[in-house]
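Chemist: Could you work out the structure for the sequence below:
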Amino acid sequence: MPPAEASTGTGTSHPPHSAGGTEDTLDLRLPEELSALFGEGVAALPPMPRDAPDGDLLDALAGWGPVTTSVGVFQLVPVRIERDLPLISRWMNDPAVAAFWELAGPEAVTAAHLRPQLDGDGRSVPCLGVLGGTPMSYWEIYRADLDPLARHYPSRPHDTGIHLLVGGVADRGRGVGTTLLRAVSDLVLDHRPRCGRVIAEPDLRNTPSVSAFLSAGFRLSAEVDLPDKRAALLVRERALRDLL
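Modeler: I've put the predicted structure just below:
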């Protein structure tokens, strides 16, 4: 699965058993809610689960808005498959990305990965990362506590996970991934007050990914054996966000 961009920058791992899948997950429902992006229209979300009184398992991610970073203005933009599939599929076919995400092939392969998230209950939201107005990365923000990953570590309610791949070669190897990982984990903590920790689980062999997370304020909590890889369990805690 993916490397999170650090010095080589391809992405963080997204194992097949994890957030993008629909099998083997809890049966939760989301409430109806409208979310708008740049005034481009609204999208109805399903009905509200009991643990999300605000009506959204990820606290209205579509409305989090842009953030200014040292590399430019950055925003998470929820994926629209009809608009974004060709670009994401092209990134998935980059050999450096494919080595970890394992989604190389025709657009249908990437579509089959995206649709369960887009058609699901909102526990995983695939996004484009837009930097300075240009899409340059792919992200998945997901509820780690509602994911099969939770069986492999002592999860806490509202733990939120991150997967990342940096698509543009020009944005790899110069610290952009580290900067954006810190910015996105800050966004999670700022907009999800019930979330005390941001979680990542890159392949342990993916040294650039692990390094990027550590440089972004995550700490190595454990090594865990997942169905498809041995992973580094990396955690950024709200209580330590200003210290690391």
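Chemist: Please count neighbours and contacts with C-alpha atoms only from this point.
Modeler: Will do.
Chemist: which strands and helices sit next to the longest helix along the chain?
Modeler: Criterion DSSP state H: the longest helix present in the chain is helix 176-191. Where contact means 3 or more Cα pairs under 8 Å, 6 or more residues apart in numbering; DSSP states H and E, helix 176-191 is packed against strand 67-69, strand 197-200, helix 207-215.
Chemist: That one: how far from the chain's middle?
Modeler: A distance of 11 Å separates the centroid of the chain from that of helix 176-191, by Cα atoms, centre = their mean, to the nearest Å.
Chemist: That helix relative to helix 207-215, how many degrees between them?
Modeler: Our comparison of helix 176-191 with helix 207-215, counting by axes from the mean of the first three to the mean of the last three Cα atoms, to 10 degrees, yields an angle of 40 degrees.
Chemist: Enumerate the positions of helix 176-191 that are buried.
Modeler: Using 16 or more other Cα atoms under 10 Å as the test for burial, helix 176-191 gives 176-189, 191.
Chemist: What of stretch 130-146?
Modeler: Those would be 130-131, 135-146, for stretch 130-146 by 16+ other Cα under 10 Å.
Chemist: export those residues to TSV and tack on secondary structure?
Modeler: Output for the buried residues of stretch 130-146, formatted as TSV (DSSP: H, G, I helix; E, B strand; the rest coil):
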residue	secondary structure
130	strand
131	strand
135	strand
136	strand
137	strand
138	strand
139	strand
140	strand
141	strand
142	strand
143	strand
144	helix
145	helix
146	helix
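Chemist: Tell me the one of those residues nearest residue 233?
Modeler: Closest approach to residue 233 among the buried residues of stretch 130-146 (Cα to Cα): residue 144, at 11.6 Å.
Chemist: Spit out the contact partners of the closest one.
Modeler: Residues in contact with residue 144 (Cα atoms under 8 Å, 6 or more residues apart in numbering) are 19, 150, 155, 158-161, 199.
Chemist: hmm, try it at 10 Å
Modeler: By Cα atoms under 10 Å, 6 or more residues apart in numbering, residue 144 lies in contact with 18-19, 123-124, 150-151, 153, 155-162, 197-200.
Chemist: ok, so what distance separates it from residue 195?
Modeler: Residue 144 sits 11 Å away from residue 195, going by Cα to Cα, to the nearest Å.
Chemist: Overlap of the contact sets of the two?
Modeler: Once Cα under 10 Å, 6+ apart is applied, the residues that residue 144 and residue 195 both contact turn out to be 156-160.
Chemist: Here is the second sequence; please produce its structure so I can put it next to the first one:
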Amino acid sequence: MITWRRLVEADFPLVGEWLAQPHVARWWNHETSPEAVARDFGPAARGEEASEDLLVLLDGRPIGLVQRCRFADFPEYEAELAAAGVDVPDGAMSVDYLIGVPGLTGRGLGAELIRAIVAATWADHPASTAVVVPVHTANRPSWRALEKAGLHRVAEASLEPDNPIDDRAHYVYRIDRPIGTRIGTASDPAES
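Modeler: Coordinates of the predicted model:
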């Protein structure tokens, strides 16, 4: 069973190990030193920024990471998508994800994780309207996992890549909140 919890500073060495794995490093292109991991993941772990870094567990064992955020909290990210002609509805959120354990890739866990985090997003963030995820066109495992999880390709966009070796070609995937589920208000306590 896939579950998750907030990332804490004690998890940083494990995250650093995952970021150094070739299958993760290719797409995340992240510094892996303890200082860099603390610098980049510390603010969310301490609740100092609006994004959520979630440690993913499979049957209680850490296997990956999900980052979840509201576009409204990162206007530059939303503006880049808008400039590329991508519709980002009010209340939209985004996720980024990785399976850090090499032996667990290619088994459908990515799609299972994405399905679970999207379903939880509707409950955790009652004002969320959609989940919008840009992914580099060359990252086939990632965009196939999004498709298997029920997201739909809605655009192709020229966006800044995470890895400077890549061109700007991205696919943008989206799933909207199911009809009949609650949409909160800006004053909803769950959204503060």
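Chemist: TM-score of the superposition?
Modeler: The TM-score (TM-score structural alignment, normalised by the length of structure 2) is 0.80; 168 aligned residues with a Cα RMSD of 1.9 Å.
Chemist: coming back round to it: the longest helix of structure 1 corresponds to what range in structure 2?
Modeler: Alignment of helix 176-191 of structure 1 against structure 2: residues 109-124, by TM-score structural alignment.
Chemist: With structure 1 overlaid, report how far that stretch is off on average.
Modeler: Average distance, stretch 109-124 of structure 2 versus aligned residues of structure 1 after superposition (mean Cα distance after the TM-score superposition for structure 1): 1.0 Å.
Chemist: Correct me if wrong: residue 50 of structure 2 contacts residue 41.
Modeler: No. Using Cα atoms under 10 Å as the test, residue 50 of structure 2 is too far from residue 41 to be in contact (11.8 Å).
Chemist: Mind checking which of those two has more residues around it?
Modeler: A direct count of neighbours by other Cα atoms under 10 Å for residue 50 of structure 2 and residue 41 places residue 41 higher, at 21 against 15.
Chemist: My reading is that the more buried one is in a strand; is that accurate?
Modeler: No. In this structure, residue 41 of structure 2 is helix, not part of a strand, as judged by three-state DSSP.
Chemist: Hmm, it is touching residue 55, no?
Modeler: No. Judged on Cα under 10 Å, residue 41 of structure 2 makes no contact with residue 55 at a distance of 11.5 Å.
Chemist: okay, and the common contacts of those two?
Modeler: Residues touching both residue 41 of structure 2 and residue 55 (Cα under 10 Å, 6+ apart) are 7-8, 11, 15, 67.
Chemist: Dump the residues you listed into TSV; add secondary structure as well.
Modeler: Formatted as TSV, those follow (three-state DSSP):
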residue	secondary structure
7	coil
8	coil
11	helix
15	helix
67	strand
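Chemist: which of those residues count as buried?
Modeler: 7, 11, 15, 67.
Chemist: Which residue in structure 1 aligns with the second one?
Modeler: When you say that, I think you mean residue 11 of structure 2. By TM-score structural alignment, residue 11 of structure 2 lines up with residue 84.
Chemist: I figured that match hits residue 128, correct?
Modeler: Yes. With contact defined as Cα under 10 Å, residue 84 of structure 1 reaches residue 128; the gap is 8.2 Å.
Chemist: Touching both of those two, which residues are there?
Modeler: With Cα under 10 Å, 6+ apart, residue 84 of structure 1 and residue 128 have common neighbours 78, 135.
Chemist: Compare the shared contacts of residue 144 and residue 195 of structure 1 and tell me which has the most neighbours.
Modeler: residue 160 (28 neighbours).
Chemist: if I look at residue 124 of structure 2, how far off is residue 50 of structure 2?
Modeler: From residue 124 of structure 2 across to residue 50 of structure 2, the span is 14 Å (Cα to Cα).
Chemist: Same check on residue 153 of structure 2?
Modeler: Relative to residue 50 of structure 2, and taking Cα to Cα, residue 153 of structure 2 is found at 26 Å.
Chemist: rewinding a little: just name the closest of the shared contacts of residue 144 and residue 195 of structure 1 to residue 95 of structure 1, please.
Modeler: residue 160 (28.1 Å).
Chemist: what about the counterpart of that closest one in structure 2, helix or strand, and which?
Modeler: Mapped onto structure 2 by TM-score structural alignment, residue 160 of structure 1 lines up with residue 93. Following DSSP states H and E, the helix or strand that holds residue 93 of structure 2 is strand 92-99.
Chemist: Mean deviation, that strand versus structure 1?
Modeler: Mean deviation for strand 92-99 of structure 2: 0.6 Å (mean Cα distance after the TM-score superposition for structure 1).
Chemist: Residue 116 of structure 2 - nearest residue in space that isn't next to it in sequence?
Modeler: Leaving aside its chain neighbours, residue 116 of structure 2 sits nearest to residue 2 (7.8 Å; criterion: Cα to Cα, 6 or more residues apart in numbering).
Chemist: I'd say that neighbour and residue 63 touch.
Modeler: Yes. Residue 2 of structure 2 lies in contact with residue 63 (Cα under 10 Å); the separation is 9.4 Å.
Chemist: can you list residues touching both of those two?
Modeler: With Cα under 10 Å, 6+ apart as the test, residue 2 of structure 2 and residue 63 both reach 56-57, 109.
Chemist: Columns distance to residue 45 of structure 2 on top of those, output as TSV?
Modeler: Shown next, in TSV, are those (distance: Cα to Cα, whole Å):
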residue	distance to residue 45 of structure 2
56	14
57	17
109	24
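Chemist: where exactly do the helices run in structure 1?
Modeler: 81-92, 95-101, 107-118, 176-191, 207-215.
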